[in-house]
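Colleague: Generate coordinates for the sequence data below:
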Amino acid sequence: MRKFGLLATAVAVALVSAVSFAANASAQPTARFFDPVSKQWLSFGPGARHHGKSPVQREVVDYTGPYGPNTIIVDTGERRLYYVMDNGKALKYGVGVGREGFQWAGTHRVTRKAEWPGWTPPPAMRKRQPGLPAHMEGGPNNPLGARALYIGNTYYRIHGSNEPWTIGTAVSSGCIRMTNDDVTDLYERVNVGTKVVVRR
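Modeller: A predicted model of the protein is given here:
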């Protein structure tokens, strides 16, 4: 009887562990993104919620502001990016913005575009976080994600992210984050020289 009791206990523990593992795995799915350059589905994660989608969906909205077509407007307070189009319309995207102490504003131009960009953390960031690499090659695990638009001569970029759940929050060191789906869409619409207006 004692052996049977020990065996039953072991089986029960194993079952609880298996259920717990399965629950955690299903609660934190891997995000997936279709890259139009490689024509492949790529996985990001683990732990990427919303299945790689932004909690803020891209939409076309009316626009009556002062900026002309082919202008990017980042409203950091609203945590939205607007790409102004013709006919009084704009594309509205959700973005992640700089956290407290890293907000900024200004008007610049897109000076460079990159697909699957490499990441070289600036010296000030490496000083704050000594464990960061000197450089990271581009790819699905790179914090800059699938695309990057470089803003003026600043360290800041509008870039993708392998953490889509951070969209709509203030968590970055000043860069503007988008989902990989959204930044790829924006990347195809803009050229080097496009005006970028960042408002607080």
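Colleague: use CA for all of it now, contacts and neighbours both
Modeller: OK.
Colleague: quick one, helices of the protein?
Modeller: Listed in chain order, the helices of the chain (DSSP state H) span 2-27, 123-128, 180-189.
Colleague: Show me the contact partners of the shortest one.
Modeller: In other words, helix 123-128. Residues outside helix 123-128 that contact it (C-alpha atoms under 8 Å, 6 or more residues apart in numbering) are 132-134.
Colleague: Show me how far it is from its chain's centre.
Modeller: 21 Å (C-alpha atoms, centre = their mean, to the nearest Å).
Colleague: And the strand ranked longest in the chain, what does it pack against?
Modeller: Taking DSSP state E as the assignment, the strand of the chain that covers the most residues is strand 106-115. Identification of packing neighbours for strand 106-115 by 3 or more C-alpha pairs under 8 Å, 6 or more residues apart in numbering; DSSP states H and E yields strand 147-151, strand 195-199.
Colleague: and it with strand 195-199, angle?
Modeller: Angle, strand 106-115 to strand 195-199, by axes from the mean of the first three to the mean of the last three C-alpha atoms, to 10 degrees: 120 degrees.
Colleague: mind listing what's buried in strand 106-115?
Modeller: Using 16 or more other C-alpha atoms under 10 Å as the test for burial, strand 106-115 gives 108-111, 113, 115.
Colleague: relative orientation of that strand and strand 147-151 in degrees?
Modeller: Relative orientation of strand 106-115 and strand 147-151, computed by the same axes, to 10 degrees: 150 degrees.
Colleague: which residues are contacting strand 106-115?
Modeller: Residues from elsewhere that reach strand 106-115, judged by C-alpha under 8 Å, 6+ apart: 146-153, 187, 191-199.
Colleague: for comparison, sequence B:
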Amino acid sequence: MTRVRFGFTRSAAALGVVAASIALAGCGATTGGGGSREAAIAFAMSKNYPTALPVQFRKTEIPDPTGEAPGTIVIETGQRYLYLVQPNGTALRYGVGVGKEGFGWSGEATVQNKQEWPDWVPPPEMLERRPDLPLRMSGGPENPLGARAMYLWKDGKDTLFRIHGTNEPLTIGKAMSSGCIRMINFDVEDLYSRVPLGTKVVVR
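Modeller: Just a heads-up that it's a prediction; the model follows:
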């Protein structure tokens, strides 16, 4: 079991505006299932890091600083790093973006669901704050959940927090989301391939 720690259809022109406005809106309650759409596949990241991503936030293997069991995901929100503990005394370290002030979350949860190119459905609380948001957005290159999403549950309930992708490398290392943990698509695809359902996540 892997362990993780914490924290309508519109016109094409309008979609660009909506995508920009929700880029900082974080994530919400969605069942995913958007699938690998043709546009999303065409948009998929190359096998190189975008030059905009600072070197210190690119994936690297380091001596495990967490002290947790292998398979555990540990998210240090203050450091803006996500660690996936390896069985050889090391950890894979990824740079992440975290929740802005007032939207952070910490505790322990489990990866209950995983989706490729997930749909995005803002929860009622987010729609109250942002009535301009769409009621639903299909998975694809403009979707704020990016290429992959892992849904975190605690005590049998959806926390509404996710580890998900983004195509905005400049947001990595910053506190800009509504609480969710964001990774560039290149990294979230890598993590997604390594993390099974039931993985435990700890967010500090």
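Colleague: Output the buried residues of strand 106-115 of structure 1 as CSV; include the columns distance to Arg99 of structure 1.
Modeller: Putting those into CSV (distance: C-alpha to C-alpha, whole Å) gives the following:
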residue, distance to Arg99 of structure 1
His108, 21
Arg109, 23
Val110, 22
Thr111, 24
Lys113, 24
Glu115, 26
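Colleague: related to what we said a few turns ago, what's the mean deviation for the longest strand of structure 1 versus structure 2?
Modeller: With mean C-alpha distance after the TM-score superposition for structure 1, strand 106-115 of structure 1 departs from structure 2 by a mean of 0.4 Å once superposed.
Colleague: Now do the contacts for Pro70 of structure 2.
Modeller: 2, 84-87.
Colleague: Kindly indicate which of these lies nearest Thr66 of structure 2.
Modeller: The nearest member of those to Thr66 of structure 2, counting by C-alpha to C-alpha, is Val85 at 7.8 Å.
Colleague: Nearest residue to the closest one in space, please, no chain neighbours.
Modeller: With sequence-adjacent residues excluded and distances taken as C-alpha to C-alpha, 6 or more residues apart in numbering, Val85 of structure 2 is closest to Ala91, at 4.3 Å.
Colleague: Distance of the residue mapped onto Ser173 of structure 1 from structure 2 relative to Ala109 of structure 2?
Modeller: Under the alignment (TM-score structural alignment), Ser173 of structure 1 pairs with Ser178 of structure 2. Relative to Ala109 of structure 2, Ser178 of structure 2 is positioned 17 Å away (C-alpha to C-alpha, to the nearest Å).
Colleague: now Gly97 of structure 2
Modeller: Applying C-alpha to C-alpha, one obtains 18 Å for the distance of Gly97 of structure 2 from Ala109 of structure 2.
Colleague: and Val13 of structure 1, how many neighbours?
Modeller: Other residues within reach of Val13 of structure 1, judged by other C-alpha atoms under 10 Å, total 12.
Colleague: again with Met178 of structure 1
Modeller: 34.
Colleague: Repeat that for Gly198 of structure 2.
Modeller: 17.
Colleague: and Thr159 of structure 2, what pairs with it in structure 1?
Modeller: So Thr159 of structure 2 corresponds to Thr154, using TM-score structural alignment.
Colleague: so how many other residues sit close to that match?
Modeller: 10.
Colleague: What of Val16 of structure 1?
Modeller: Going by other C-alpha under 10 Å, the residues that sit close to Val16 of structure 1 add up to 11.
Colleague: repeat for Arg128 of structure 1
Modeller: That count, for Arg128 of structure 1 with other C-alpha under 10 Å as the rule, works out to 9.
Colleague: which residue lines up with it in structure 2?
Modeller: For Arg128 of structure 1, the residue aligned by TM-score structural alignment is Arg129.
Colleague: Just want to check the distance between Phe161 of structure 2 and Val195 of structure 2.
Modeller: Computed as C-alpha to C-alpha, the Phe161 of structure 2 to Val195 of structure 2 distance reads 17 Å.
Colleague: and the two? which has more neighbours close in?
Modeller: Relative neighbour count places Phe161 above the other of Phe161 of structure 2 and Val195, with 24 against 21, counting by other C-alpha under 10 Å.
Colleague: All set, thanks.
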